[in-house]
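[1] sharing a model that was predicted from the sequence below.
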Amino acid sequence: MFSSSGYDAHESVTFFSDAASGLRGVVAIHSTRLGPAFGGCRAWFYDNDEAALQDALRLSRGMSYKNAVAGLPLGGGKAVIIRKPGETVTPAQFEAFGRIVEQLGGRYITAEDVGVSMSDMIHVARSTAHVGGLPQAGQAAGGDPSPKTAYGVYCGILAAIQARLSTRSFSGLKIAVQGLGSVGRNLCERLHAAGAELVVADINAAACEAAQQRFGARVVPVGEILFQAVDVVAPCALGGILNAQTIPRIRAPIIAGGANNQLATAEDGQRLHDRHVLYAPDYVINAGGIICAAAEYLRTGSEDQVWARVARIEQTLAGVFLESVSTDTPPHLVADALALQRLSPAPRASSPAKGLAA
């Protein structure tokens, strides 16, 4: 593990299994510098155990940075449940996962992520109180975090088109959305209502057909969605899609979407910058979900206050883009500097990301 490319001074990594239910997976805690590590649980099919570990390591580090930039009193962690092809995660397995979370004594707080729903979190909550993303009660924050994630991405795209295209109007803009899960679908709804022309792709043919009927979207093959001649590409599926092979084929001037770990390597952020493609750092633009789940778990705001906090993602990204232009620094490095400043055990005299708002 210590020689893994995804390892970044993680505080702890827990490999777990439950013989009775067949549960297997990993909980990675990257940092508790700012508070308990908060990050979702992902249930996915992995080619091997090493791939599951890498995903947990990279995602947990991303959560540390995401929570820091969002100004949350939380550290970063992530859990992955290893699914077998053709199998679904059972309620018994989610309850067993809750027991694993409980054993960590509050150092890790979980919520839903890819492949996991709010109803699954109800089963987790039977075994632990260290869980967010549960059904909403009255006007308190809570519920499915994906609409908040989608709204944050929408706000982030606003910042991006203002910075690169000098407009705040979506009317007539062409936007390609990769992935039509909860976040991608909600994002399409907002973009369509604002007047954008949509191009979509998903492995689920029914989701594509629904987007075509509801939003007038043009459907393209999954392997071609990144390379469309559009104004914005919004990746809302899995990570690692921006790499040395795909970046030279990208035709859009902006990439801004909800997927985690969109850059396969840090060098790929420089590749985008060198090609004058404006990249919205994923952990900044997709923070809406954790802002919602954190308010629910910490009981620090109403539903209306959460929406207002998510809207500030536009301001944060505007600051990142401004700093990027003024220093000729790729946006992902500007965002990293801001996150590291807030994660530093001692305050720094100055920061290359000064003046940014969370």
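    Happy to help now that I have it. Numbering: from 1, shown residues only.
[2] only C-alpha atoms for contact and neighbour calcs from this point on.
    Fine.
[3] mind listing what's buried in stretch 231-243?
    231-237, 239, 241-243 (16 or more other C-alpha atoms under 10 Å).
[4] closest to Ile82 out of those residues?
    Nearest to Ile82 among the buried residues of stretch 231-243 is Gly239, at 16.9 Å by C-alpha to C-alpha.
[5] quick revisit: and the buried residues of stretch 231-243, which two are furthest apart?
    Largest separation among the buried residues of stretch 231-243 by C-alpha to C-alpha: Asp231 and Gly239, giving 20.8 Å.
[6] out of the buried residues of stretch 231-243, name the ones that lie in strands.
    Among those, the residues falling in strands (DSSP state E) are 232-235.
[7] between those, which is closest to Ala9?
    Out of those, the member with the shortest distance to Ala9 (by C-alpha to C-alpha) is Pro235, at 28.2 Å.
[8] and that closest one, how far is that from Gln93?
    According to C-alpha to C-alpha, to the nearest Å, Pro235 stands 30 Å off from Gln93.
[9] then Val199?
    Taken as C-alpha to C-alpha, the span from Val199 to Gln93 is 37 Å.
[10] next one for the comparison:
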Amino acid sequence: MAVFNQVDFDNHEQVVFCSDKESGLKAIIAVHSTKLGPAVGGCRLWNYASDEDAVTDVLRLSKGMTYKNAVARLPFGGGKSVIIGDAKTIKSEALFRAFGKQLERLGGSYYSAEDVNITTGDVMMMHKETNYVMGLEGKSGNPSPFTALGTFLGIKAAYQHKHGHQNLEGVKVAVQGLGAVAYDLCKHLHNAGAELFVTDINEESVARVVNAFNATAVGIDEIYDLDVDVYAPCALGATVNDNTIARLKASIIAGCANNQLAESRHGEILREKGVLYAPDYVINAGGIINVYYETKEEGYSAEAATKHVEGIYDTLIEIFQRSDVEQVSTHVVANELAEEIIANGL
């Protein structure tokens, strides 16, 4: 497997393969860029079908973090890590401490944090071996509520741009994936009067949201065929693809999942169909914004973090307006904005 020949390899500064026999650790760390600062991005634990799939994921996610941190105006570069395995069986203190030792060896070029199947408690176990972690308990803590807030405000921004108002009363939203972020997002949407249609591979997660927010449960595949206003992908990536675009009826795609477009060309297809897409790494930046505020000399401030997250609304409005003027898809405009910031500095 030649990493340099991978389609998603984009002049990454480092790609590190890590293993530890005793704990069973098999991990990959990708540092895409440190131009704006140390690379920062979460660690994902996933039972990938192949090592090649894991490499593809970590390369795409790390580049996404470079752009996400830039557009969020954070003094961070982009990086990401993945641990390969079944979260239900592989988790242990030894595993996370072994991973912490690997982070320590990088000497601060990359800081990790929580992500899919990784909790703040897991990060605290890494922290026993390294200081190169963020999102610590007792500091900024769980970033999920901030990611959810940014995603909710992003949906409002999209609705404002598309319909001239941001009143979500009676608006039908299909939420795919019901993890911690999506649960909080559903709470915001429910409180705003939206009608929710939800799905997840975990039946308990579905039942929880149905009971709490009067949502309607639908099948995993059925979610793409619903006659709704907003499709909110909040699970894994690439759910916006040739197959699903032909089926989706929503006029807005706005959710917290990473890498929602299977390929870049799908963003342009959405624009041609009149579907407004909120670029994923812009709308879901609330968590990393919150994490940043634990690095401030004056100490962590949830109020300051929240105010920064609220800026996601304005950033998306700017992207939507530029997309209209330039007649290019929103994800291209977001990439242009990120590259301008990386080139010129914060």
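    Alright, I've got the coordinates. All of these numbers come straight from a predicted model, not from anything done at the bench.
[11] which stretches in the second structure count as strands?
    14-20, 25-33, 39-40, 43-46, 77-84, 110-111, 172-176, 195-199, 216-217, 230-233, 252-253, 276-277.
[12] Throw the ones in strands among the buried residues of stretch 231-243 of the first structure into a markdown table and include distance to Asp8 of the first structure, thanks.
    Listed next are those as a markdown table, based on distance: C-alpha to C-alpha, whole Å:
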| residue | distance to Asp8 of the first structure |
| --- | --- |
| Val232 | 31 |
| Val233 | 29 |
| Ala234 | 27 |
| Pro235 | 25 |
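[13] before we move on, the earlier item: using JSON lines, lay out the strands of the second structure together with distance to Leu185 of the second structure.
    Formatted as JSON lines, the strands of the second structure follow (distance: least, C-alpha to C-alpha, whole Å):
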{"stretch": "strand 14-20", "distance to Leu185 of the second structure": "33"}
{"stretch": "strand 25-33", "distance to Leu185 of the second structure": "29"}
{"stretch": "strand 39-40", "distance to Leu185 of the second structure": "24"}
{"stretch": "strand 43-46", "distance to Leu185 of the second structure": "20"}
{"stretch": "strand 77-84", "distance to Leu185 of the second structure": "24"}
{"stretch": "strand 110-111", "distance to Leu185 of the second structure": "26"}
{"stretch": "strand 172-176", "distance to Leu185 of the second structure": "9"}
{"stretch": "strand 195-199", "distance to Leu185 of the second structure": "11"}
{"stretch": "strand 216-217", "distance to Leu185 of the second structure": "15"}
{"stretch": "strand 230-233", "distance to Leu185 of the second structure": "10"}
{"stretch": "strand 252-253", "distance to Leu185 of the second structure": "14"}
{"stretch": "strand 276-277", "distance to Leu185 of the second structure": "18"}
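[14] can you say which of those strands is nearest to Asp122 of the second structure?
    Closest of the strands of the second structure to Asp122 of the second structure is strand 43-46, at 10.1 Å (criterion: C-alpha to C-alpha).
[15] residues in the first structure matched by that closest one, start to end?
    Mapping strand 43-46 of the second structure onto the first structure (TM-score structural alignment) gives residues 41-44.
[16] how close does the corresponding residue of the second structure for Ile255 of the first structure get to Asp57 of the second structure?
    Aligned by TM-score structural alignment, Ile255 of the first structure pairs with Ile253 of the second structure. Counting by C-alpha to C-alpha, the separation of Ile253 of the second structure from Asp57 of the second structure is 21 Å.
[17] which of these two has more neighbours?
    With neighbours defined as other C-alpha atoms under 10 Å, Ile253 of the second structure and Asp57 compare such that Ile253 has more, 24 against 21.
[18] buried set for stretch 10-26 of the second structure?
    Of all the residues in stretch 10-26 of the second structure, those buried under the rule 16+ other C-alpha under 10 Å are 12, 15, 19, 23-26.
[19] so that stretch corresponds to what in the first structure?
    Counting by TM-score structural alignment, stretch 10-26 of the second structure pairs with residues 8-24 of the first structure.
[20] how long is that stretch end to end?
    Start-to-end, stretch 8-24 of the first structure (C-alpha to C-alpha) is 23 Å.
[21] do stretch 219-232 of the second structure as well
    End-to-end span of stretch 219-232 of the second structure (C-alpha to C-alpha): 15 Å.
[22] so that stretch corresponds to what in the first structure?
    So stretch 219-232 of the second structure sits over residues 221-234 in the first structure, by TM-score structural alignment.
[23] now do the buried residues in the matching stretch.
    225-234.
[24] of all these, which comes closest to Arg190 of the first structure?
    Of all those, Arg190 of the first structure sits closest to Ala234, with 13.0 Å by C-alpha to C-alpha.
[25] the closest one: what's it in contact with?
    By C-alpha atoms under 8 Å, 6 or more residues apart in numbering, Ala234 of the first structure lies in contact with 175-178, 255-258.
[26] looking at the second structure now, which of those residues still hold up?
    Here is what carries over to the second structure from the contacts of Ala234 of the first structure, by both residues aligned by TM-score structural alignment, their matches' C-alpha atoms under 8 Å: 175-178, 255-258.
[27] could you dump those residues into TSV with distance to Asp49 of the first structure added?
    Listed next are those as TSV, based on distance: C-alpha to C-alpha, whole Å:
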residue	distance to Asp49 of the first structure
Ile175	36
Ala176	33
Val177	30
Gln178	26
Ile255	31
Ala256	30
Gly257	28
Gly258	25
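[28] and which of these is nearest Arg126 of the first structure?
    Distance to Arg126 of the first structure across those (C-alpha to C-alpha) is lowest for Gly258, with 29.6 Å.
[29] need the contact list for that closest one.
    149-150, 153, 183-184, 234-237, 282, 285-286 are the contacts of Gly258 of the first structure under C-alpha under 8 Å, 6+ apart.
[30] try 6 Å this time
    Residues near Gly258 of the first structure by C-alpha atoms under 6 Å, 6 or more residues apart in numbering: 236, 286.
[31] got it, and Arg44 of the second structure?
    Taking C-alpha under 6 Å, 6+ apart, we find Arg44 of the second structure in contact with 82, 115-116.
[32] most neighbours of all those residues, which one?
    Among the contacts of Arg44 of the second structure, Val82 has the most neighbours (other C-alpha under 10 Å), with 25 neighbours.
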